[in-house]
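Participant: With the sequence up front, the predicted model follows.
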Amino acid sequence: MIKKQLYLFLIITTLSVIQSFSQEEVTIKVADTLKSKSYEFNPLSPAKAAFYSAVLPGMGQAYNKKYWKIPIVYGALGTGVYFYVWNNDNYVKYQEAYKLRINGKPDDFDGLNGNPYLSEDTLISAQERFKSDRDLSLLITIGMYVLQIVEASVNAHLLQHNVDNNLSFRPKLIKNNVTNKSVFVGSINYNF
């Protein structure tokens, strides 16, 4: 019983002594060690970038200072326009040949003068195929146009967030030594 009282006395004495040492007022000044960049946010920036891209494709990307994306935008839209024009020209070519064939006049596919021979059914199916491809090219081109508008808006929105090397996501493919199979893992790192 005396040992318990002695231990209790020592614990209480130690705790009260620790409290009694704080009689001086100590002020601690903490300096900010993290350097934060001050960003000026423009809440209308995404809308402005989308508007610029809608007026002239690639202009929203230039507004976001992502100049390397402009050739990609024009390459995508140009490819869509090229395939639309090519499919439309072939559609018109086969349509005119079919109309001439129905009227009994010579056409580009009648088999005369070294021209290849195509039947009326082949001319009809070629028209349908080129018309379908033309319409698909138009839809893809419109989709690319809308996509570049959305990309400019999203990019302008994301430019307002502080993204630096202190926060990173690194996916890796590692080999599991036990099962001898590859495993896909990801790590999120935050450095102070």
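Facilitator: Structure's in. What do you need?
Participant: contacts, neighbours, all on C-alpha from now
Facilitator: Noted.
Participant: gap between the residue nearest the centre of the chain and Ser53?
Facilitator: With distances taken as Cα atoms, centre = their mean, Glu151 lies nearest the centre of the chain, 6.7 Å away. Separation of Glu151 from Ser53 (Cα to Cα, to the nearest Å): 9 Å.
Participant: dropping in the other structure now:
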Amino acid sequence: MLNKSLILSVFALLFCFSVVAQEKEKKTKRKKLPKEIVIDTVLTREPINPLSPAKAAFYSAILPGLGQAYNKKYWKIPLVYGALGTGIYFYSTNNKEYNRYRDAYKRRLAGFTDDEFYFDSNGNQLSSPRVTTQGLERGQKFYRRNKEISLLVTLGLYALNIIDANVDAHLLQYNVDENLSLAPHYRFNEFDAKSNVGLTLNLKF
């Protein structure tokens, strides 16, 4: 019993000394602190413009690449015109070939033998055409199909240009502030000795 009471009294004295020492430390720190005026900083954010995505999409619909310029993504403008230019080129080429085969086919049906396929590369008329009438039919189908595909691809690229401008305008106003964050967390449950994995949503005002 004596040993226990002695140990308790020693711990009590040490505890008192530590409390007194902490109080003295706090007082000395308070004395050493210089007198400064602390000003709270207020972070100002740019206001969100809900019409910005609609404007960017509208500008790109009027003139491809204009929405990208509105979003200040100037490096995308050559890509937009390169993609649309490629689609228009293939459409124009296939349309030209389709018209060639169609005109020659019409003259064959009318009984003429003077279409371009009745002549060689030097302009000499041949006894039999380089492309038969059945070949002209197949050529028309082939180039008409390619022309339609080229047109659909070009329209798709035009629509993609509008969507890209709209999405970019949305992302430019996306809030990536630390006050709003979504992060994974891992926690060990002490009650059932199992680990829990999940997502934590932090929202600070």
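Facilitator: Arrived safely. Being a predicted model, the structure only gives us computed values, none of them experimental.
Participant: What would you report as the TM-score here?
Facilitator: The TM-score (TM-score structural alignment, normalised by the length of the first structure) is 0.67; 162 aligned residues with a Cα RMSD of 3.4 Å.
Participant: re earlier: corresponding residue for the residue nearest to the centre of the first structure in the second structure?
Facilitator: Aligning on TM-score structural alignment places Glu151 of the first structure opposite Asp164 in the second structure.
Participant: just Ala76 of the first structure next, same as before
Facilitator: That one, Ala76 of the first structure, aligns with Ala83 by TM-score structural alignment.
Participant: Now for the second structure: which helix has the highest residue count?
Facilitator: Using DSSP state H to define each element, the second structure has its longest helix at helix 133-172.
Participant: now for the helix or strand that that helix is followed by, which elements pack on it?
Facilitator: Next helix or strand after helix 133-172 of the second structure toward the C-terminus (DSSP states H and E): strand 180-189. In terms of contacts (3 or more Cα pairs under 8 Å, 6 or more residues apart in numbering; DSSP states H and E), strand 180-189 of the second structure is packed against strand 194-203.
Participant: can you map out the helices along the first structure?
Facilitator: Under DSSP H, the first structure gives helices at 2-20, 45-55, 59-63, 70-102, 120-158.
Participant: and the last one, which residues are buried?
Facilitator: It refers to helix 120-158 of the first structure. 120, 123, 126-127, 130-131, 133-134, 136-138, 140-141, 144-145, 148-157 (16 or more other Cα atoms under 10 Å).
Participant: Superposed on the second structure, what's the mean shift for that helix?
Facilitator: Superposed on the second structure, helix 120-158 of the first structure shows a mean distance of 1.2 Å to its aligned residues (mean Cα distance after the TM-score superposition for the first structure).
Participant: So which elements touch that helix?
Facilitator: Counting by 3+ Cα pairs under 8 Å, 6+ apart, helix 120-158 of the first structure packs on helix 45-55, helix 59-63, helix 70-102.
Participant: so which of those gets nearest Val26 of the first structure?
Facilitator: Closest to Val26 of the first structure of those is helix 45-55 (Cα to Cα; 48.3 Å).
Participant: equivalent range in the second structure for that closest one?
Facilitator: Using TM-score structural alignment, helix 45-55 of the first structure corresponds to residues 52-62 of the second structure.
Participant: Mean deviation, the matching stretch versus the first structure?
Facilitator: Once the two are superposed, stretch 52-62 of the second structure sits an average of 0.8 Å from its aligned residues in the first structure (mean Cα distance after the TM-score superposition for the first structure).
Participant: go on, stretch 77-89 of the second structure?
Facilitator: Mean for stretch 77-89 of the second structure is 1.9 Å (mean Cα distance after the TM-score superposition for the first structure).
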